[in-house]
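In: I'd like to go over a predicted model; first the sequence, then the structure.
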Amino acid sequence: MAEPPTELADSIWQFPGSDPEGAAPAAGLGDGGPTLTPPQSAADAMGLAPREGDRLRFVGAATRRIARGLDLDEIVLGLCRAAVPTFSDAILVYLRDPLPVGDERPADRFVLRLRRSTDEGFGTHRLARVPALAPGELTPAAELADVRYGGPLAEVLRGVRPVFADTPSTAAALPELLGEDFPVPGERRVILAPVRGRRRVIGAAVFFRRADTSGFEADDLLVAAQLATHTALGIDKAVLYGREVYIADELQRTMLPDSLPRPTGIRLASRYLPAAETARVGGDWYDAIPLPGSRVALVVGDVMGHSMTSAAIMGQLRTAIRALSKVGLDPAEVLRHTQELALDLGSDGMATCLYAVYDPVSHRITIANAGHPPPILLHLGGRAEVLRVPPGAPIGVGGVDFEAVELDAPAGATLLLYTDGLVESRLRDVWTGIEQLRERLAATAQLTGPDHSPPLEALCDDVLDMLGPGDRDDDIALLAARFDGIAPSDVAYWFLEPEDAAPGRARRLARRALARWDLEELSDSVELLVSEVVTNAVRYAERPVTLRLLRTDVLRCEVGDDSPQLPRQRRARETDEGGRGLFLVNRLARRWGATRLSTGKVVWFEVGLPGGARF
């Protein structure tokens, strides 16, 4: 059925007006319901004289219109458009502020707030008005009503049933709701209908008829009750659903990284877009995890489904992957252990995931895939390449192993990881979308020239601009990584035998490296720190100890050994001969830390460069 004319569709909380003859325009209720054209007045349109069947058909069509609403505004809008002008000439809708959610303890008093129009054609946030007794005269209603327990308005609302305004109880309640100066028409031209949810009153609807039309009849109270009841059920549904979506959305967003790390040798950018305002809860995620040895893990995943369960599973998988990545497992092992954890949790959900580890020293990247769309590598010259990575099976399937591949990651190249919401929709299959994404990246790179990479943030925005109106069927997570790498000339690496002479040799090697980098003024402090860390490693190691110095915007030292026991800082007593090494490291280094690996551990520290020359 056709929608009401614009003048009616936009007149939600305001009397729509009538022609000089007093005839109101037609109002189509949609959903296959009848289109009632009031011949002379709203009362006649209800079939009060002809037959009762029109009233029943109106109620059926009106309740279907109300039920179509998914959120609070749509539900209230459906009530207003269904009631005006077919059932009443004007309507005011008051709702509790804030609306109760769940099983909160009822308060001794609460506030009813007049719902305002949000239609652009009617004027956003315009104060609702209704007709006074005199034709054409408009009087503003009170916006807020403080409902006191035991007061006249509270008693009427507690009665649940709609009532006429000319009853003694309602006559005392309406000024409390609409304001003392509001003129209330008599002769059964006003109905006050409590809007009661599942457990308590959540609002009130006031229906008006003008003085030049027929008043309401007794059966109209039943119609008002039906409209109010279905509105209350819809509001309860919308509030509870909105609360669930809010909790799940907050759960999901708190489990996504607030900000990306800034590891050495790589630049990162990310985007996350929900599918729609009405279906925001999903299981897409991305992550960037700094690893020992200046490496960084890049992760993107997608839990199937859109629900709070999907968000919870996403949080479990992300936490598991972060924990597994810290122990130095290769990408295939990380996915394998994540698979085992997912099966142990007994979750019915499945997830795709792509896990990659970038090493800025070797300029290599290792990738393992669990049923996820393949990444795209944008080379410095502008060529975009879909990487050939074994697809694997989604996490949760079980019985399928994962395979990792190692690829070149040249300086200046950009790796794009994404979820299927970016490339798959009702209008295109996933492989068509991947090819379109590859072409889009190549075209963007051509605009910046062969010797320059497009700015990372602008590249992410440009990628999202490829989405058309029908392409937002799913959540989208996007992680872009620009490989800068660390030049070989900025790396010094040695193996030291676990013997008493190792600390002295480590000091000499560190001094030579600092001299080669023109950082002699750091020699005293760095030699002391290197000596302390290497001494602690040699004490427990059985295999050769590794020593590596990296010169970037800071000087970073990494000492690795085969002992899994992490060092612990403690305060030495005056009589102790040792135990002060980590105390010195903590005082002299800008930062320091220790990470347990599957083959032992790495202890590292960082020292600022003189004058901050390399920031």
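Out: Right, received. Where do you want to start? Predicted, not measured: the structure shown is a model, and the values here were computed from it.

In: rest of the way, CA atoms for contacts and neighbours
Out: OK.

In: so which bits of whichever helix or strand D249 is part of are buried?
Out: In the assignment (DSSP states H and E), D249 maps to helix 218-255. Going by neighbour count (16 or more other C-alpha atoms under 10 Å), the buried part of helix 218-255 is 220-239, 242, 245, 248-249, 251-253, 255.

In: next SSE downstream of it?
Out: Trace forward from helix 218-255 with DSSP H and E and the next one is strand 266-273.

In: report all helices and strands that that next one contacts.
Out: helix 456-464, strand 476-483 (3 or more C-alpha pairs under 8 Å, 6 or more residues apart in numbering; DSSP states H and E).

In: and the next element down the chain from it?
Out: Downstream of strand 266-273 (by DSSP H and E), the next one is strand 283-290.

In: so which elements touch the helix or strand following that next one?
Out: Next helix or strand after strand 283-290 toward the C-terminus (DSSP H and E): strand 296-303. The contact analysis (3+ C-alpha pairs under 8 Å, 6+ apart) places strand 296-303 against strand 283-290, helix 308-325, strand 351-359, strand 414-418, strand 476-483.

In: strand 296-303 vs helix 308-325, what angle?
Out: Here strand 296-303 runs at an angle of 160 degrees relative to helix 308-325 (axes from the mean of the first three to the mean of the last three C-alpha atoms, to 10 degrees).

In: outside of strand 296-303, which residues touch it?
Out: 263, 282-291, 310-311, 313-314, 325, 349-359, 372, 417-419, 477-479 (C-alpha atoms under 8 Å, 6 or more residues apart in numbering).

In: and for stretch 321-339?
Out: Applying C-alpha under 8 Å, 6+ apart, the contact partners of stretch 321-339 are 289, 291-292, 297, 317, 320, 355-357, 366-370, 395-396, 398, 401-404, 595-599.

In: returning to that earlier point: could the helices and strands packed on strand 296-303 go into TSV alongside distance to L70 and mean neighbour count?
Out: TSV is the format used below for the helices and strands packed on strand 296-303 (distance: least, C-alpha to C-alpha, whole Å; neighbours: other C-alpha atoms under 10 Å):
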stretch	distance to L70	mean neighbour count
strand 283-290	22	25
helix 308-325	18	20
strand 351-359	29	25
strand 414-418	30	25
strand 476-483	23	23
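
In: for F216, find the nearest of these.
Out: helix 308-325 (46.6 Å; C-alpha to C-alpha).

In: here comes the other one, which I'd like you to weigh against the first:
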Amino acid sequence: MRPDASPGRAAEGPGPVPAPAAGSDLFPPHAVIRLLTCAEPQSLLHTAMRIGVAGVDAVSGVICLVQDDGWLRPTTAVNYSDEILDRFRLIPPDSPLPAARAVRERRAVYQAAEELSGDFPDIRALREPRINFAAIPLLVDERCLGSIVLRIDRPWPPGSEWSLALSAVAAVCAHRLEHLLSVGVDSVPGGGLDTAVELLESRARAARLELAMSGAETGAFDWDFTSGRLVWDERLCRLFGMRPEDFDEKDTTYYNAIHPDDRSAVNRAVRESRRTGGDYRATYRIVRSDGRVRRLDARGRVFRDMTGRPARMVGIAQDVTEEWERKEREDHRKNLVLEVTGALSDAISVSDVVTAMTRTMLPALGADAVVLYVEEDGHLWPAGVQGYSEEATRRMSAAAAFPGSPVRRALEEGHPLFYEDRAACLADFPEEVFSPGEHHHSWVVLPLIAAHRVVGGCVISHTAPHRFSPDDRTLVAALAGILTQAMERARLFDQRRWQMTELQRVMLPRHLPVLPDLAVSARYLPASRGMEVGGDWYDLLPLPSGRVGVVIGDVQGHSATAAAVMGQLRTALRAYTAEGHEPATLMEHSNRLLCELDTDLFATCCYAEIDPVDGTVEMVRAGHPVPLRIDAEGRAAEKDVPGGVPLGLDPGSEYPVHRAELPPGEALLLFTDGLVENRGGDYAENVARLADRVSRWNAARGSRYNGVIADARRELELLADEIVAPPGDRTPREDDVAVLLVRRCPDSRNPTARSARWHAAGGNLAEVHEVRRALGRQVRAWGLRERAADTELLAAELLSNAALHADGDIDLTVRLEDGTLRVEVFDTNHYRPRVVPVDEETGEAAEPGVSGRGMHLVQEWADRWGWEPRGDRKAVWFEVTEKHPAPRRP
């Protein structure tokens, strides 16, 4: 064949290359012998490729075989990258490439690379002027099996001897390949070049894998499924901890080396790849003969035989233990940071931050104790402590005040301090004041600094020496930043919440008055979460009549508006009670007031007016929880008290009055709904549980009324604490809680007060006269004989005035306390009583047309007297004292 037999431009350069010397590998007799002795297609193509490349000193080469559909597929290559082979893994029959042209034209093709650059502009190598290609067809008679393509980086064409030699190599290779393929596929239905290509591909891929693994710690395997023989190279044997000569090439040995927990997964992956004939991929642990556990990542490809059954798997396995452990550490660190971030993001207060650290950071760092400092006005004080004794906490708190303390040094240097044992810590802080606790042996000191401003500090300690790895130090630095932000947010929240809580407390009574014959205790707790102030309130209102008004209420919502409405209601209630309104009237006035305040809020309220002397109670309720009644034995039960709608809904609402008696030793428990309401809970069941808890607590303490008021007051204080914050209960409060406890407890050893009351119909003088006489009898029965007549006379004057000038009913009350007798007469006349001057000689009224001298007598004979409006009524009262002598009668 002549060099110029093919069209195409010859590259410029020196003349033809000299013919090969006799006895070289390219000399036809030697080439023929080598090719004819190849016993299988794979070795034949590799031999032909090596002969061609070496014979003409080519840079690279490739053999392409024609498939049944006419497309060409590269099967054997030398010095071609995977990128180029993947790019041209299938070549169409009409391609301008030399491989396809040689097959189409059935002749040798010599072509310069520059002629292909227009069709493949992205391949830079084709634009180089000295690159040429030679493509020789693999012809068997008129049938073409494929082509051999050689790349030569020098001028072209070679001499005629070269062309003849290449043609001879191609012809012998083609005929030998035809023979080998016919022997191997004659019995295979549908067999042909496609099957041959698949068989040849396994060897080609194995060769490329070997090249890829040559510079890496990766081993190769070849697994024959028919025989079960598993061939490992030396590197793979070393990965499994075996010497190559000790590996018996049995797949059972391989499975036995796999960690028991991973065998089933590997077996499934192998079965699936054999079933589909696709890629194999598995990551698993192995247990080496020395007991070390390593993790391998294996990949492979299953190849089928000429019958289409899976015949073998060729692949590689790489030790990825360090990479896997590093990834696990990174994942652990990332998950931990996310966990801590999530926990601290939910932490609202400083206390929440300490709790989140105890639950997440301490276990993550393997630590045992933490103290969290907060900066305030240049001082560091412990905001939360966990795992330290009281003595250690005291010493650490005191040490933080010194400039050279560990926390102060960390803040000055701006980075965490790590001490892996006591010696390292004592070397830096030898002073006795900084001496670490005896039960702790390693420490991390974190500065908490946000935007160049000190937020606080944190000391985390271990009860044993601890080595802090680079990962530990990185993790601690990350957590310190998260903790700083959480602390800054929590501190601001606590400050704001303290301000709002103080606002709430200012609106509540600072102190409850000490009253005779009554023990009173109150508690207010803000909600555990949230910053806004609530609308819960309570109050205790001593009345001039000696009775006591107790009130508790709850304005809807949590806001400054709710607090303002609460303040207005509380002030209004105090004013209405001071005016002397009856309980029903008082609640009606409060309801109208809230309706007129131009707010969408409503309020619930419960008001009870108690006479400590006789135990009578008048109670009204506006949508508020029903009080509990606690008897003298300590048993609690819900009291049946009818009520009206909440305040602020209907200005015309009326509120029924419930009248009852509170015997000595019994108590009323008034509370807001925050004590018994929670999400998803049943209100009635919660109230029943509250009553049961109070009863059981009283029974366990043997708490019952013993007639001593001081003891009753102490017990009531303890009960109030138990109700609002039982020991061990850390359930977050979703709402504010207000509690008011009132127990009637007249001191049986020293009775201090007595009272009585009478009623007379308006205009019925007989009833008025009987009331006066009943008063005299009662006063004498109390032992005030010296002032009984005076009291009866003065009361008669007040009763007469009321009967004369008022249209409604008349009430008279008398109360004896500490030797002072107070008499009050109630009527419906709102005019102020006048003291009419009396003529000293005649004893008659000095003003013409004015009759009587009753109020003059009251002024002269009573120790004190006065009058005051009481809601829709008026009260005129006087007091006489047993110690004072009776006045001289006129």
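Out: That came through fine. Remember, it's a predicted structure, so these values are computed and weren't measured experimentally.

In: that older thread, out of the helices and strands packed on strand 296-303 of structure 1, which gets nearest to Q565 of structure 1?
Out: Taking C-alpha to C-alpha, helix 308-325 is the member of those nearest to Q565 of structure 1, at 17.4 Å.

In: circling back to that earlier point, out of the contacts of stretch 321-339 of structure 1, which are buried?
Out: 289, 291-292, 297, 317, 320, 355-357, 366-370, 395-396, 402-404, 595-597.

In: ok, back up a step: looking at the helices and strands packed on strand 296-303 of structure 1, which is closest to D562 of structure 1?
Out: Once these are compared by C-alpha to C-alpha, helix 308-325 is nearest, at 17.9 Å.

In: average offset of the closest one relative to structure 2?
Out: Taken over the aligned residues, the distance from helix 308-325 of structure 1 to structure 2 averages 3.2 Å (mean C-alpha distance after the TM-score superposition for structure 1).

In: tell me the angle the following helix or strand past that helix makes with strand 351-359.
Out: Next along the chain after helix 308-325 of structure 1, taking DSSP H and E as the criterion, comes helix 331-345. Angle of helix 331-345 of structure 1 versus strand 351-359, following the same axes, to 10 degrees, is 150 degrees.

In: please tell me how far Q499 of structure 2 sits from V724 of structure 2.
Out: Relative to V724 of structure 2, Q499 of structure 2 is positioned 22 Å away (C-alpha to C-alpha, to the nearest Å).

In: what does E330 of structure 2 give?
Out: 46 Å.

In: ranges for the strands of the stretch 401-550 of structure 1?
Out: 404-408, 414-418, 476-483, 491-496, 545-551 (DSSP state E, counting those that start in this stretch).

In: between the helices and strands packed on strand 266-273 of structure 1, which one is closest to L343 of structure 1.
Out: Using C-alpha to C-alpha, the nearest of those to L343 of structure 1 is strand 476-483, at 24.5 Å.

In: elements contacting the closest one?
Out: Packing partners of strand 476-483 of structure 1 (3+ C-alpha pairs under 8 Å, 6+ apart): strand 266-273, strand 283-290, strand 296-303, strand 414-418, helix 456-464.

In: how big's the offset between that strand and structure 2?
Out: Between strand 476-483 of structure 1 and the corresponding residues of structure 2, superposition yields a mean separation of 4.1 Å, by mean C-alpha distance after the TM-score superposition for structure 1.

In: distance between that strand and the chain's centre?
Out: 17 Å (C-alpha atoms, centre = their mean, to the nearest Å).

In: now do the same end-to-end measure for stretch 366-374 of structure 1.
Out: End-to-end distance for stretch 366-374 of structure 1: 13 Å, by C-alpha to C-alpha.

In: contacts for that stretch?
Out: 301, 331-332, 335, 352-358, 386-395, 402-407, 417-420.

In: export the strands of the stretch 401-550 of structure 1 as CSV, with columns for distance to M46 of structure 1.
Out: What follows is the strands of the stretch 401-550 of structure 1, written out as CSV (distance: least, C-alpha to C-alpha, whole Å):
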stretch, distance to M46 of structure 1
strand 404-408, 72
strand 414-418, 57
strand 476-483, 50
strand 491-496, 87
strand 545-551, 84
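
In: skipping its backbone neighbours, what lies nearest the residue in structure 1 that Q386 of structure 2 lines up against in space?
Out: Aligning on TM-score structural alignment places Q386 of structure 2 opposite T118 in structure 1. Nearest non-adjacent residue to T118 of structure 1, counting by C-alpha to C-alpha, 6 or more residues apart in numbering: T124, 4.8 Å away.

In: state whether that neighbour is indeed within a strand.
Out: No: counting by DSSP: H, G, I helix; E, B strand; the rest coil, T124 of structure 1 is not found in a strand; it is coil.

In: any idea how far L422 of structure 1 is from it?
Out: For T124 of structure 1, the distance to L422 of structure 1 - C-alpha to C-alpha - is 34 Å.

In: out of these two, which sits in the busier spot?
Out: Legend: neighbour count by other C-alpha atoms under 10 Å for T124 of structure 1 and L422, higher for L422 (24 against 11).

In: correct me, but that one touches G470?
Out: No: between L422 of structure 1 and G470 there is no contact under C-alpha atoms under 8 Å: 11.6 Å.

In: for stretch 675-685 of structure 2, which positions count as buried?
Out: Within stretch 675-685 of structure 2, the residues scored as buried using 16+ other C-alpha under 10 Å are L675, V676, E677.

In: what's the answer for stretch 57-70 of structure 1, then?
Out: Those would be F58, V59, G60, A61, A62, T63, R64, R65, I66, A67, G69, L70, for stretch 57-70 of structure 1 by 16+ other C-alpha under 10 Å.

In: counterpart of the third one in structure 2?
Out: Aligned against structure 2 by TM-score structural alignment, G60 of structure 1 finds its counterpart in L338.

In: picking up where we left off before, for E176 of structure 1, find the nearest of the helices and strands packed on strand 476-483 of structure 1.
Out: Nearest to E176 of structure 1, of these and by C-alpha to C-alpha, is strand 266-273 at 45.6 Å.

In: sorry, back to before: looking at the helices and strands packed on strand 296-303 of structure 1, which is closest to A42 of structure 1?
Out: Comparison of these against A42 of structure 1 by C-alpha to C-alpha identifies helix 308-325 as nearest, at 45.9 Å.

In: quick one: the residue lying closest to A443 of structure 1 once chain neighbours are set aside and I66 of structure 1, what's the gap?
Out: Of all residues not flanking A443 of structure 1 in the chain, G382 sits nearest, at 7.8 Å (C-alpha to C-alpha, 6+ apart). According to C-alpha to C-alpha, G382 of structure 1 and I66 of structure 1 sit 54 Å apart.
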